[in-house]
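J.: what follows is a predicted structure for the sequence shown.
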Amino acid sequence: MPSAPAVRELAARYLLRAEEAPEADAIVYARSPFEGRSLSWADVAERSERLMRDYRATGMAAGSRCALTLADHLDMIPALLALWRLDATAVLIDPAWGDRLRTNVVEHSGADFALDMTGPAEAVRLRGSGRFAAPLPEGTAMLGYTSGSTGDPKGIPFTHSKLALTMHYSAAACTYRHGARPRRIGCNARLSGSGVLNLNYTWAPFGDAATVVLPELTLSTARSYWRAVEEFGVEQAYLFPAQVEMVNQVALPRSPGGTAPLCLTGSAPVSARLQARFEERFGLPLVNCFGISEAMCTIFFGHLDASGSATTDIGVPWLLQARLVDEDGAVVSGAGEGELQLSGPTLLDHYYNNEAATAAAYDGRWFRTGDIVRRNADGVYRIAGRRKHVVMKGGFSIYLNEVEEAALAVPGVLEAAAVPLLTHDLEDLGLLVRLHADSAATTTDVHAALRASLGVQRAPSRVVRVTEPLPRTGPEKLDRRACEQRWTTETTVGVR
């Protein structure tokens, strides 16, 4: 008779919390449709036990891969814990993805089961899937994707051991930054992928904290944001720069003497203007963090000046080593600028089933982030820009080639070039398209097709038609800088 799978690190932490503090809050829901409900740590463990039996009855077992469509559901964390207790891997699916992206990820991951938390939440076996799947690292808890394009899918294996170690250090860093252990973490965002999941849910048990699922931060909810923080005793919150902008614009002031949570930001560049306005209005530092999925989560936990105000610097690395490498490949000593490279125990070993991407990402033991970073004489780091062709939009990494490939799949599109945009200090992207001469398609048709295939979040904000061939540096390679210049020309014609 086969032995039961070992309880791996992430599952063990949840079960330990259920043993140590069974009646303490684990997840508190202030978001519809579960507003007013809560789960204790014992509830999470017990519900996961029931779900584990259900999933086992479908044939799921150790080594299974389950395409898990995420949602802010009462059984979301119990379901994830059930998969981990079975020693199965959750393939993370954003419900906002279009059909094309979802299909690519499911097929590439080798998922043999599917579980949709936006629906009945019943595990189903996927016929014909998983038979030719490449091996995953031992103890892979989750498989997340930074790109779902058919040309270069980047699947990141989040192993139990690496993610648990990261969460321990993250909890310690925030205790240090806050001056005390944050007891409640407020989740402001829609559950969409590994970023929101790890920053809010996975983090909590390692800090002996509860997750409070606040109303999703939008212009309509931002006005009462601080009231919700106060009501639910939130002591730590992660705000994407777009959310900071909304809070700055419409939120009512904090109550004098009310809860003063540790406010973190990141996942996209935050401007000094946004940061200063936040502190001016609400009297709280907005700590500028930096992390990458390839290192499991956050690496740098910001920097405060002598007065205690947060700066746009990202600080110094926790747990991992960092170095800068200049354009000639030389390591930068002391103060200077170069590509940020990282090394340490929580970096992924390899992208899943993508040897080319793995080889391109590593320089020996050092992972190339593609981010250009400055380091001052005190060893404090600051993000200067990005080398990779990627846009961070609303907390999501959107690769330009991903959008271009989707556009080229639209009937009538001959050429396509995605262009990074910066609007009101927030990143977005546009798309230049050249259509076949005999095509009846319009830019409206292309835009609608991209919103359907990629999802609204990953689709470009605007599609512009050009009639001349797109600029290239070679037979196949787009001249990115010239494409950006073309965008400027095309979108300012007639503007005075």
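T.: On my side now, so go ahead.
J.: use CA for all of it now, contacts and neighbours both
T.: OK.
J.: please, where are all the strands along the stretch 251-400 of the chain?
T.: For the stretch 251-400 of the chain, the strands identified by DSSP state E, counting those that start in this stretch occupy 262-265, 286-288, 290-291, 298-300, 321-325, 331-332, 336-343, 362-363, 366-375, 381-386, 390-393, 396-399, in order along the chain.
J.: so what does the longest helix along the chain touch, helix or strand wise?
T.: Among the elements of the chain assigned as helix by DSSP state H, the one spanning the most residues is helix 160-178. The contact analysis (3 or more CA pairs under 8 Å, 6 or more residues apart in numbering; DSSP states H and E) places helix 160-178 against helix 9-20, helix 203-206, strand 262-265.
J.: try this one next to it:
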Amino acid sequence: MTTSPSRRAPARCTLDQVVAHWARLQPERAALRWQGSAEPPLSWGQLQRRIVRTAQALRADVAACEAVAVVCASSNAFHVLVNALWRLGAGVVLVDRNWGPAIVLDLISLVGCRTLFADAAQAIPAIAGVRRRAIPDLTGDDVAVADDTAPVEPDVDRVAIYATTSGTTDNPKCVVITHRQIRAAYDACLSAHDFGAVASCACLFEVNSLGVLGVCFLLQREIGAGTTVFPSFSLANIGESWQAVMVGEFGFVYLVPPLVRLLNTLPPQRPEARHLLAFCSAAPVAEAELRRLESRYALRAFNSYGLTELTFAVFFGCRAEDGGASESIGRPVGIQARLVDDAGQLVPGAGTGELHIAGPMLTAGYLRNPRATSASWDAGWLRTGDIAERDEEGRYYLRGRKKDVVLRGGYTYYLHELEHYLRRAPAVVDACAFKGRDLPSGDELCVVVQAVEPIAAEVLLGWIREHLGATKLPNALYVWHCALPRNSNGKIQRNVLSQLHLQGRMHTEETT
């Protein structure tokens, strides 16, 4: 089923104008709420008034088409600022608050930002040539003012977001996303599912990238649905938070595989008044796990699939032939998909191969990185690096990854990114990151470095924490003083290192 056009925002408008549309139609309905937090709720009317006032306050300093960095935050002020920048025609560079200074500096230098917004609690160091500004907070001041910031004609081809995706060539890699592209992705999602009964979304994750911002906020705004944020949610209080989701009037929730596994261990709750729509992402959840989830809670769960290069999810799951949950990521909606075998030939009908995708939401390539672009883009098609299977009915299933990534705590960690920065660490000349064991929180992230002089693992862990952020800390780190194993093409053999780790034969202390 598809979402009725009457529930959708007008097609030709920018993301900030979507907010303005719903502020006119439903000014008193809640747009943002914060469960168990001192952060006050915002109606659509209040949100729009603050966006206008913030845009007026910033327009002397922010030029149209300028790239402005914003450190992600879970607050009303963050969402107001991002929309105000869009209203001024600026592009927003999303900065993860957990990144270390080395990653932030590389990204800002790559994009060419002159201004960075962050709240007072965020420890972002001074960067030469970049103005550091506090995120404006207009709490308590919702006086209506004349709106003289709205453009005469919406420019949907302006840049909305600069989003990062670390990969295998250079770091960081960044894609440029226009308002038209990101809204095309949301349109495909609304065409794949009926969001007609969704009035509010439950957001269990902090905003740290386009992923959560897109699925829990921007997508919901396409249909005028509000978002309730659970800022204190953690795996430690999952039972309390999930109970609030079950008894609340929510129509949508975003889940990740480790969370699904934990929810399946909690006492079942089945309020019969409505069925919650749940998207599972980061990695496919097994069909048995999804069916167990649906049997315990009043929801319908779907595996979704997307990449930053595609702005959002582009597969949105489907039901199995018996009507139950399916492991499939679904059929193509609003996109073209094909499978290519190892010889570079198209796979006809049912079969397995690398998944290639084309569509109106596909970005043009990596910013200022032609080598990486040519490696992943092929005449309007994106080589995803993921292996997929297509069945006789045209349903797709993910079967593996060509890309070297680790999925931990619901997030994707790119191994080459960690290696890239570790080679800058003291005494380190080479580094390899690899997947170890399967842990309750996801994949075990392991690292081995080649050092030219004695250095303790604790020193390197401290360097990672300081320069890359605590979320990049590996579960296990090894220090070698000999060369890392490589194949005949000169590539490090991750599989060899992974086997040595699993067999306990790395011959150095393990640090967890």
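T.: Looks like it arrived, so ask away. All values reported here derive from a predicted model rather than from experimental measurement.
J.: what TM-score do the two superposed chains give?
T.: Superposed pair, TM-score by TM-score structural alignment, normalised by the length of the first structure: 0.88. Supporting alignment: 471 aligned residues with a CA RMSD of 2.7 Å.
J.: re the thing from before, looking at the strands of the stretch 251-400 of the first structure, which is buried most?
T.: Per-residue neighbour counts averaged over each of those give the maximum for strand 286-288, namely a mean of 28 (mean count of other CA atoms under 10 Å).
J.: and that strand, how far from the chain's centre?
T.: Here strand 286-288 of the first structure is found 17 Å from its chain centre; the criterion is CA atoms, centre = their mean, to the nearest Å.
J.: what range in the second structure matches it?
T.: Residues 301-303 of the second structure are where strand 286-288 of the first structure lands when matched by TM-score structural alignment.
J.: which residues touch the matching stretch?
T.: In this structure, residues lying in contact with stretch 301-303 of the second structure by CA atoms under 8 Å, 6 or more residues apart in numbering are 277-281, 284-285, 290, 293-294, 316-319, 325-330.
J.: that stretch vs the first structure - mean distance after superposition?
T.: Averaged over the aligned pairs, stretch 301-303 of the second structure sits 1.5 Å from the first structure after superposition, using mean CA distance after the TM-score superposition for the first structure.
J.: the residue nearest in space to the middle of the first structure and Thr166 of the first structure: what is the separation?
T.: A centroid search over the first structure (CA atoms, centre = their mean) returns Gly195, at 3.2 Å, as the residue closest to the centre. Between Gly195 of the first structure and Thr166 of the first structure the computed distance is 13 Å (CA to CA, to the nearest Å).
J.: tell me, what's touching the two both at once?
T.: Shared contacts of Gly195 of the first structure and Thr166, defined by CA under 8 Å, 6+ apart, comprise Cys297.
J.: just name the most buried of the helices and strands packed on helix 160-178 of the first structure.
T.: When those are scored by mean count of other CA under 10 Å, the highest mean neighbour count falls to helix 203-206 (a mean of 23).
J.: what does that helix correspond to over in the second structure?
T.: The alignment of helix 203-206 of the first structure onto the second structure (TM-score structural alignment) spans residues 219-222.
J.: contact partners of stretch 450-461 of the second structure?
T.: Here stretch 450-461 of the second structure makes contact (CA under 8 Å, 6+ apart) with 425-431, 473, 477-484, 511.
J.: which of the residues you listed are buried? Put it as a PyMOL command.
T.: Here is the PyMOL selection string for the buried members of the contacts of stretch 450-461 of the second structure, based on 16 or more other CA atoms under 10 Å:
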select buried, resi 425+428+429+430+431+473+477+478+479+480+484
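J.: restricted to strands, list the contacts of stretch 450-461 of the second structure.
T.: Helix and strand membership here follows DSSP state E; of the contacts of stretch 450-461 of the second structure, those in strands are 428-431, 477-480.
J.: with distance to Phe230 of the second structure as added columns, please give the residues you listed in CSV.
T.: Below are those laid out as CSV (distance: CA to CA, whole Å):
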residue, distance to Phe230 of the second structure
Val428, 41
Val429, 43
Asp430, 41
Ala431, 38
Leu477, 33
Tyr478, 37
Val479, 40
Trp480, 43
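J.: hmm, which two among those are most spread apart?
T.: By the measure CA to CA, Val429 and Leu477 form the most distant pair in these, at 15.1 Å.
J.: how about the helices in the second structure?
T.: Secondary structure of the second structure by DSSP H: the helices cover 15-25, 44-58, 76-87, 101-111, 179-192, 210-213, 219-221, 238-247, 257-263, 287-296, 370-376, 415-422, 457-467, 494-502.
J.: what range in the first structure does the third one sit on?
T.: The alignment of helix 76-87 of the second structure onto the first structure (TM-score structural alignment) covers residues 74-85.
J.: how about the fourth one?
T.: Counting by TM-score structural alignment, helix 101-111 of the second structure falls onto residues 99-109 of the first structure.
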